[in-house]
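S.K.: coords please:
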Amino acid sequence: MKELLRTNDPVRLSFLTSLLRDADIRVVQMDAHTSIVEGSIGAIQRRLMVADEDYAPARRLLLDAGEDMPDA
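M.R.: Predicted structure coming up:
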């Protein structure tokens, strides 16, 4: 699996997850439980992960949607 991005913004995570799923790209949110356990103070960001073969199309989709993506 490859990491698309990290964020603490739950609205952004929800939107991006929906966008990817609508494009039939399976996405997994990592560190959600850890983030909750630490009290949601923002110390641990959640990661959006996709399968290696879905990374390029997922990245392109998010860039086309206007997301500011970290360098690959």
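S.K.: Could you use CA atoms for every contact and neighbour count after this?
M.R.: OK.
S.K.: could you say which helix or strand contains the residue positioned nearest the centre of the chain?
M.R.: Nearest residue to the geometric centre of the chain (Cα atoms, centre = their mean): residue 48, 2.6 Å. For residue 48, the enclosing helix or strand under DSSP states H and E is strand 46-50.
S.K.: Next, the second sequence, to be compared with the first:
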Amino acid sequence: MIELVRTNDAVVISFVESLMRDAGIACFVADQNMSVLEGSIGLLQKRVMVDADKADVARRILKDAGIENEIRQK
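M.R.: Next up, the predicted model:
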């Protein structure tokens, strides 16, 4: 899996998950439970991961949705 997005913005994470689900692309939110360690203050960023073979399609979907600034560079 490759990292598609890294952010501590819960709205962006939810939006990306929704876009991927609608496109039929499986994704995984890594570091989701790290807030337990950090005390829920939002310092540690969460990562949305997708299969490498779906990365180009996933990036195109984010670009079409207008959030290309959230895409992690290759």
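S.K.: Can you give me the TM-score here?
M.R.: With the length set by TM-score structural alignment, normalised by the length of structure 1, the two chains reach a TM-score of 0.90; 72 aligned residues with a Cα RMSD of 1.2 Å.
S.K.: if I look at the residue lying farthest from the centre of structure 2, how far off is residue 28 of structure 2?
M.R.: Most distant residue from the mean C-alpha position of structure 2: residue 39, 21.5 Å away (Cα atoms, centre = their mean). According to Cα to Cα, to the nearest Å, residue 39 of structure 2 stands 22 Å off from residue 28 of structure 2.
S.K.: so where do the helices sit in structure 2?
M.R.: 10-23, 35-38, 55-64 (DSSP state H).
S.K.: need the contact list for residue 8 of structure 1.
M.R.: By Cα atoms under 8 Å, 6 or more residues apart in numbering, residue 8 of structure 1 lies in contact with 42, 44, 45, 46.
S.K.: can you do 7 Å?
M.R.: 42, 45, 46 (Cα atoms under 7 Å, 6 or more residues apart in numbering).
S.K.: Buried among those? Need that as a selection in PyMOL.
M.R.: Typed into PyMOL, the line below selects the buried ones among the contacts of residue 8 of structure 1, using 16 or more other Cα atoms under 10 Å:
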select buried, resi 45+46
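S.K.: ok, so of the contacts of residue 8 of structure 1, who is nearest residue 66 of structure 1?
M.R.: Closest to residue 66 of structure 1 out of those is residue 46 (19.8 Å), distances taken as Cα to Cα.
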